[in-house]
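Peer 1: Everything below, folded, please.
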Amino acid sequence: MRRFIKWIGNFSVAMLVLISASSIYLILQMKIHPNQVPSIFGYKTLLVLSGSMEPLLSAGDMIVMKEIDPANAKVNDVITFKNNANTLVTHRIVSKVQSGGTTLFATKGDANNVEDNELIAPKQITGKLFFHFPKVGYALNFLKSGKGLISFMVVIILFLIIGIIRKYIQDSKTSIKIQ
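Peer 2: As a prediction, this is how the structure comes out:
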């Protein structure tokens, strides 16, 4: 049991370090390139804000997009693109249309009754759906808030204090046995 608890503690610390390093990297990327979605090794994370892709994706889900060559995009792929209002939208490709030697994409949200009004040019595509985490977006939004950040910091400090106390108790027991 102790080995399991120690493993969980080590795993938690490793995850916190990884998340912290990734967050710093993403923040730096956002500062350097403010008009682009930051990525790590070609993967981008976004939060779903609407139900237009239900039942596959719901509001509050976190999605991981993989950068792709738009030439490889095909019908039924779920892509994220910048619409003409410069907003990111994640919808499914329903058809390809040739126009002036360029392939354009018709898209539609799974829960929508009609296709999107505008055709999507290859340069508008930012990635293809790779994976999604249901409802994780709600937790991330909470962590972005003041209360969430403070709660997160308190939990981390508590874990550190508990670890120090456990180490102190173990050292005390060891020194008592030695004497």
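
Peer 1: contacts, neighbours, all on C-alpha from now
Peer 2: OK.

Peer 1: Run a quick neighbour tally on Phe105.
Peer 2: 23 (other Cα atoms under 10 Å).

Peer 1: A strand includes it, no?
Peer 2: Yes: looking at Phe105 with DSSP: H, G, I helix; E, B strand; the rest coil, it is inside a strand.

Peer 1: Does it touch Lys123 like I think?
Peer 2: No: using Cα atoms under 8 Å, Phe105 is not in contact with Lys123; the gap is 11.0 Å.

Peer 1: Second chain to compare with the first, below:
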Amino acid sequence: MKLKKIRKWASHFITFTLFVTLICMVFIVISSKASGGEPEVLGYQLKTVLSGSMEPGVKTGSIIAVKPGGDMTRFEKDDVITFIDEEEKLVTHRVVDVTNSGDHIMYQTKGDNNNTPDVNPVLADNVVAEYTGFTIPYAGYVVNFAQSKQGSALLLILPGVLLLLYAGFTIWRAISQIDEKDGAKEPLDEKLSSTKSNG
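Peer 2: Okay, here's the model as predicted:
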């Protein structure tokens, strides 16, 4: 009886896991395509980390959540910001110094894993978001894969196929159990018939 309960619980758990995986993959693919890049959730943008400049806190290939908008002159030393550098690339580094230059606020930034600060200070106008501290290690590789044509197709199809296969296996197992019960009943019915005949 206990074994049956464990099997039933395991069956529900596998079904739930496959279903959640399917939903997550659909969400990642659709939100990636809709935003033209990284997904966005509840006002937070999910960015893929492409370098190890912020290790060990943020690993290469991680996904980080950043909060866009607000007053970009509000940041202080030790805040982590996402900004556009001179090459028009998004960079997430820590503020190590804040400078007032006339009407402009400028941030000196540095990657935690870098030996020296970044060469050029960052204008507050070039800051696009603040890093919230939320990170999912290595999940960025999945998002990058999801943005490719092959990745989109595979991530949408594979969980669904697995779910269908598991559903088919569950149905087959249920039918097998019914057949086993019917097989066990037949000798009993024959025995009862034989007893009645003798009586």
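
Peer 1: Superposed, how do the two chains score by TM?
Peer 2: Remark: TM-score between the superposed chains equals 0.77 [TM-score structural alignment, normalised by the length of structure 1]; 174 aligned residues with a Cα RMSD of 3.0 Å.

Peer 1: and the most centrally placed residue in structure 2, what does it touch?
Peer 2: For structure 2, the residue nearest the mean C-alpha position is Ala139 (6.0 Å; Cα atoms, centre = their mean). Ala139 of structure 2 is in contact with 61-63, counting by Cα atoms under 8 Å, 6 or more residues apart in numbering.

Peer 1: from those, which single one is nearest Thr21 of structure 2?
Peer 2: Closest approach to Thr21 of structure 2 among those (Cα to Cα): Ile63, at 17.4 Å.

Peer 1: Please pull up the equivalent of the residue nearest to the centre of structure 2 in structure 1.
Peer 2: Counting by TM-score structural alignment, Ala139 of structure 2 corresponds to Val136 in structure 1.

Peer 1: For Leu88 of structure 1, see how far away that match is.
Peer 2: Look at Val136 of structure 1 and Leu88 of structure 1: by Cα to Cα, to the nearest Å, they are 19 Å apart.

Peer 1: For stretch 56-71 of structure 1, which outside residues touch it?
Peer 2: 42-52, 79-80, 110, 122-123, 125-138.

Peer 1: show me where structure 2 has strands.
Peer 2: Per DSSP state E, structure 2 carries strands over the ranges 40-41, 44-48, 63-68, 80-84, 90-101, 104-110, 122-123, 127-136.

Peer 1: most neighbours, which of the contacts of Ala139 of structure 2?
Peer 2: Going by other Cα under 10 Å, Ile63 tops the contacts of Ala139 of structure 2 with 25 neighbours.

Peer 1: pull the longest helix from structure 2.
Peer 2: Longest helix in structure 2 by number of residues, with DSSP state H as the criterion: helix 149-198.

Peer 1: What is the aligned counterpart of Ser197 of structure 2 in structure 1?
Peer 2: When structure 1 is aligned by TM-score structural alignment, Ser197 of structure 2 is left unaligned.

Peer 1: number of nearby residues for Ser197 of structure 2?
Peer 2: 8.

Peer 1: Contact partners for it?
Peer 2: So Ser197 of structure 2 contacts nothing (Cα under 8 Å, 6+ apart).
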